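[1] Here's my sequence, what's the structure:
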Amino acid sequence: MGRQAADPTYPRRPRPGARRADPGRPGAPEPGGVLAGGGQPADRRRAERGADRRGAGGEGGPVSRVRVVKFGGSSFAGPEHFHTVAAHLAGRVRDGEKLVVVTSGMPGATEELRRLATELHPEVSSPALLGLLPLADTVGAALLRIALERAGLRAELLPPHHIGLASSPAGGQAAALTGVDPVYLHGHLAAADALVLPGGQAADAHQRPTWLGKNSSDLSAVAVAAALRLPGCDIHSDVEGVYDADPRQVPAARLLPTLAYADVVTMARAGAKVLHSGAVELAARHGVTVTCRLNTGDFRVGSVIGPTGDPAYAVVADARSVVLTGDDPDAVEAVLAAEGLATLRVGGAVVATGSFADVPALLAARGRACTVTGQKLLTVLRAGVPEYELVPATELAVVARSRHAALTTVAAVA
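    Model prediction:
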């Protein structure tokens, strides 16, 4: 098992002309419009107030603060879960908040749509899939809107072309976020207690719906918070925060209460099941503090991600990683980047991190021969600086526990 120390700004830069990896492509040009910090009409500037300022209330309602909250797919495992989330959000509205709620689809909904599509046509095209898969998030958002109405809230569901998120044309693959125009959001917030948005959806210059890639609901939430000039947003999931290892692999894993943006990006790109790396990069550029919270029970806060945090000591054991060797690693990286997959280099190998895709089949379809080694990526962060190891897949959990035990001792001394 070889190790490789690296600069925490990994992954490896793509060769010139190749797009950066990651579903939201954090290497894409800085989003334009509001996210680029351009000037705005005076009436829009007046509407853009932080969560700690007084915003416009609905007709006949109290003046409210605005907060962006995101709920992942695990929040909506069944009808009762929609009601649980709706009751929590109704309580926040009663406490004086207006909410922009970003949602994902119900667990397994996206993959069920993919299964149905491939059953109809085993070689379904990427554009056809991209027109179908986002509907899982739309259904989740629509169901939450219904639950919010039952809870007594004035809730409105916004379709992609009314969210204000602008993207590049899809072109058969996940689109890149290019900007956010908050004018739609301000208009709808004036008459609603809660706006519900399907995560990961945008529209191109011709108002055609686009998809920002798998797990891009985080990106939507941060982009909306930045566009509304809010100081932070809440990300709810089935764990209350970021741990120093995956608790399912390492029972002794510990919650990290405060983290710096850069460390979370490092962990995400190494395949950790934390936040979308592009979302965290966007939060860093616009000073949006990300608060990680539980999606049920007391909805407690677990981790806060911001400009500074405690030095990160963590182990990331990426069971979804695919380790590849071949004659032309640059070409392999370019193909995977074009498909929106994150990659990094460890020695002479290309590693697709956190991958849900059939990477060998994808490369074969593009005429790129490669060998899958059967190894998995394990990353150890010491004060935020990563070291990579390639370990046999069958030993990943055992090695992760061993590295975590050693790291805990080092962190205690530090």
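[2] make it CA atoms for all contacts and neighbour counts henceforth
    Will do.
[3] how about the helices in the stretch 201-350 of the chain?
    With helices called from DSSP state H, counting those that start in this stretch, the stretch 201-350 of the chain shows them at 217-227, 261-269, 277-286, 329-338.
[4] so how many other residues sit close to the closest residue to residue 164 other than its chain neighbours?
    The shortest distance from residue 164 to any non-neighbouring residue, by CA to CA, 6 or more residues apart in numbering, is to residue 181 (4.8 Å). Per other CA atoms under 10 Å, the neighbour tally for residue 181 reads 19.
[5] same thing with residue 367?
    Residue 367 has 11 neighbours, counted by other CA under 10 Å.
[6] Quick check: it is in a helix.
    No: using DSSP: H, G, I helix; E, B strand; the rest coil, the assignment for residue 367 is coil, not a helix.
[7] quick one: what helix or strand has the closest residue to residue 250 other than its chain neighbours in it?
    Leaving out its chain neighbours, the residue that sits closest to residue 250 by CA to CA, 6+ apart is residue 401, at 5.5 Å. Using DSSP states H and E, residue 401 sits within helix 396-413.
[8] Which elements pack onto that helix?
    Packed against helix 396-413 by the contact rule (3 or more CA pairs under 8 Å, 6 or more residues apart in numbering; DSSP states H and E) you find strand 314-318, strand 375-382.
[9] Report the angle between that helix and strand 314-318.
    Orientation check (axes from the mean of the first three to the mean of the last three CA atoms, to 10 degrees): helix 396-413 against strand 314-318 gives 170 degrees.
[10] Now the second one, please; I'll put the structures next to each other:
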Amino acid sequence: MSATVLKFGGSSFLHPEDYGRVAGHIADRLAAGDNKIVAVVSAMSGTTGNLKAVMLDVNKQPSPSNLDAALATGEMLSACLLEAAISRLAISVMSLNGYSLGIRTNSNFGRASVESVDPKPIMAALQEHDVAIAAGAQAIDQSGRLTFLGRNSSDLTAIVIASILGEQACEIYSDVPGVYTADPYLVPGAQLIPEIAYGTIAQMSRHGAKVLHHRAVEYAEKHGVTIVCKSLTSDGAVTGTIVTGHGNARSVTVARDAAVISCASLAERDNLRALFDQHDISAIGMEDNCGAGICIISDIDFAVRLVKLTGTRSISIGSRTAVTELDSSVLRVHLEGDYERAIVLARQIHERMYPGAVGESFGSRMAKQRSTCSSLLIRANNAPGNPQ
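    Below you'll find the predicted structure:
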């Protein structure tokens, strides 16, 4: 059965009416000839952080499986809201969550890895309905417990579904139409990259680029799925970047709150690096006058959990902003303690890469917006903006 797979990120749902806007786009696609559609959804922007704060307010050390089950409810809510918006248009629709998607993972809670897939649940949903909605970033382990695939990993869910349905392409919708040479919200001269290779964008993602999740890109390359990056605008869908086996570009990435792990010795650092390699976590070794250390830019929560499980008391964990220069021959990471200085550095590096470049204007916003739907969720007592 042929189906179009679309993934909508949290930035697609900043306002309640955005569910109707996405539903309208899906209705237009059906009217234009798409036979069946699978829509994979992320949690509303900011929701996962709110849910984590609530959990930690209740219990400072919840079990990893308990935390995964809580975080996954953000995507479940988003799937329910989109299902309501689509059914209002008299379109036959059904939503599925991690328990019913047919995706099985290992039990590495917090960043579980896909081990097996069963297409029958999604195929059955598409037999009965025009649209199937999948809650992203979640699955179940071999014991039937809900697992979370990691922050911003709904991309991975979408690519897995496209693969098991035999689709050669998957459309990823976000607040920008594609991959840029830098974050266009931070670097005014950032250039849109029309075509980029899997390996290039995966490396960018591992060093802070947010438009695509690195494990989704790597899964797409392995299973031959082309990624089409898009954005919904008032004029319709805009295609920005196609991820295939070709294309390269110099870039600079900014990763706020990168974890810097200070170690008592080089041996201790090397042991941690071996542990991270075993779990496919990119680790950057450091050595300066203050001693040995490691910088983790992606999969941070999972990496910190692994460190704590080692029980090594001499380790301390801090936070810095990582600015990374990337091109075909150079990977250079700069660590800054001050975020604003990091932004200035990123702009200077990009200007050296692309002198005089003028990019698309993204307004005066210095950061991506958060959803106004946060009132749908309880907030932790210590969450920003919550009255004490």
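[11] The residue nearest to residue 250 of the first structure against residue 249, yeah?
    Yes: counting by CA atoms under 8 Å, residue 249 is a contact partner of residue 401 of the first structure at 7.4 Å.
[12] out of the two, which sits in the busier spot?
    Shown here are residue 401 of the first structure and residue 249; by other CA under 10 Å, residue 401 has more neighbours (20 against 17).
[13] distance of the aligned partner of that one in the second structure from residue 306 of the second structure?
    Matched by TM-score structural alignment, residue 401 of the first structure corresponds to residue 347 in the second structure. As defined by CA to CA, to the nearest Å, residue 347 of the second structure lies at a distance of 34 Å from residue 306 of the second structure.
[14] same deal with residue 226 of the second structure?
    Look at residue 226 of the second structure and residue 306 of the second structure: by CA to CA, they are 33 Å apart.
[15] Between the two, point out the one with more neighbours.
    residue 226 (21 against 15).
[16] residues contacting residue 168 of the second structure?
    Counting by CA atoms under 8 Å, 6 or more residues apart in numbering, residue 168 of the second structure makes contact with 162, 224, 225, 226.
[17] The last one and residue 243 touch, don't they?
    Think residue 226 of the second structure. Yes: the pair residue 226 of the second structure / residue 243 is scored as a contact, 5.9 Å apart, by CA under 8 Å.
[18] start and end residues in the second structure for stretch 106-120 of the first structure, please.
    Using TM-score structural alignment, stretch 106-120 of the first structure pairs with 44-58 in the second structure.
[19] Could you give me the buried positions within the matching stretch?
    Across stretch 44-58 of the second structure, burial judged by 16 or more other CA atoms under 10 Å covers 44, 45, 46, 47, 48, 50, 51, 52, 53, 54, 55, 57.
[20] Same question for stretch 127-146 of the second structure.
    Using 16+ other CA under 10 Å as the test for burial, stretch 127-146 of the second structure gives 130-141, 145-146.
[21] nearest to residue 87 of the second structure, of those?
    In terms of CA to CA, no member of those lies closer to residue 87 of the second structure than residue 131, at 9.7 Å.
[22] Give me the distance between the closest one and residue 164 of the second structure.
    With CA to CA as the criterion, residue 131 of the second structure and residue 164 of the second structure are 17 Å apart.
[23] Equivalent analysis for residue 181 of the second structure, please.
    Relative to residue 164 of the second structure, residue 181 of the second structure is positioned 32 Å away (CA to CA).
[24] Look at these two and report which has more neighbours.
    Per other CA under 10 Å, whichever of residue 181 of the second structure and residue 164 has more neighbours is residue 181, with 23 against 16.
[25] my guess is the more buried one meets residue 191, correct?
    Yes: the pair residue 181 of the second structure and residue 191 qualifies as a contact (CA under 8 Å) at a distance of 5.3 Å.
[26] Reformat the helices of the stretch 201-350 of the first structure into TSV and put distance to residue 150 of the first structure next to each item.
    Below are the helices of the stretch 201-350 of the first structure laid out as TSV (distance: least, CA to CA, whole Å):
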stretch	distance to residue 150 of the first structure
helix 217-227	24
helix 261-269	37
helix 277-286	32
helix 329-338	43
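[27] of all the ones you listed, which lies closest to residue 237 of the first structure?
    Ranking the helices of the stretch 201-350 of the first structure by their distance to residue 237 of the first structure (criterion: CA to CA) puts helix 217-227 first, at 10.9 Å.
[28] secondary structure class for residue 144 of the first structure?
    Under three-state DSSP, residue 144 of the first structure comes out as helix.
[29] how close does it sit to residue 82 of the first structure?
    Residue 144 of the first structure sits 6 Å away from residue 82 of the first structure, taking CA to CA as the criterion.
[30] okay, and the common contacts of the two?
    Counting by CA under 8 Å, 6+ apart, residue 144 of the first structure and residue 82 have no common neighbour.
[31] Now check the residue nearest to residue 164 of the first structure against the second structure: what is it aligned to?
    Per TM-score structural alignment, the equivalent position to residue 181 of the first structure in the second structure is residue 118.
[32] Look up the closest residue to the residue nearest to the spatial centre of the first structure, ignoring the ones flanking it.
    Central residue of the first structure (CA atoms, centre = their mean): residue 276, 2.8 Å from the mean position. Excluding the flanking residues, the one nearest residue 276 of the first structure by CA to CA, 6+ apart is residue 218, at 6.0 Å.
[33] What lines up with that neighbour in the second structure?
    Under TM-score structural alignment, residue 218 of the first structure pairs with residue 155 in the second structure.
[34] I'd like to know how many residues surround its match.
    As a burial measure, residue 155 of the second structure scores 30 neighbours (other CA under 10 Å).
[35] how about the helix or strand encompassing residue 186 of the first structure: buried residues?
    Using DSSP H and E, residue 186 of the first structure sits in helix 183-189. Applying a neighbour-count criterion of 16+ other CA under 10 Å, one finds 183, 185, 186, 188, 189 buried in helix 183-189 of the first structure.
[36] got it, and stretch 222-231 of the second structure?
    Neighbour-count burial for stretch 222-231 of the second structure, counted by 16+ other CA under 10 Å, picks out 223, 224, 225, 226, 227, 228, 229, 230, 231.
[37] How about stretch 200-220 of the second structure?
    Buried, per 16+ other CA under 10 Å, within stretch 200-220 of the second structure: 200-220.
[38] so stretch 11-25 of the second structure corresponds to what in the first structure?
    Residue span in the first structure matched to stretch 11-25 of the second structure, by TM-score structural alignment: 74-88.
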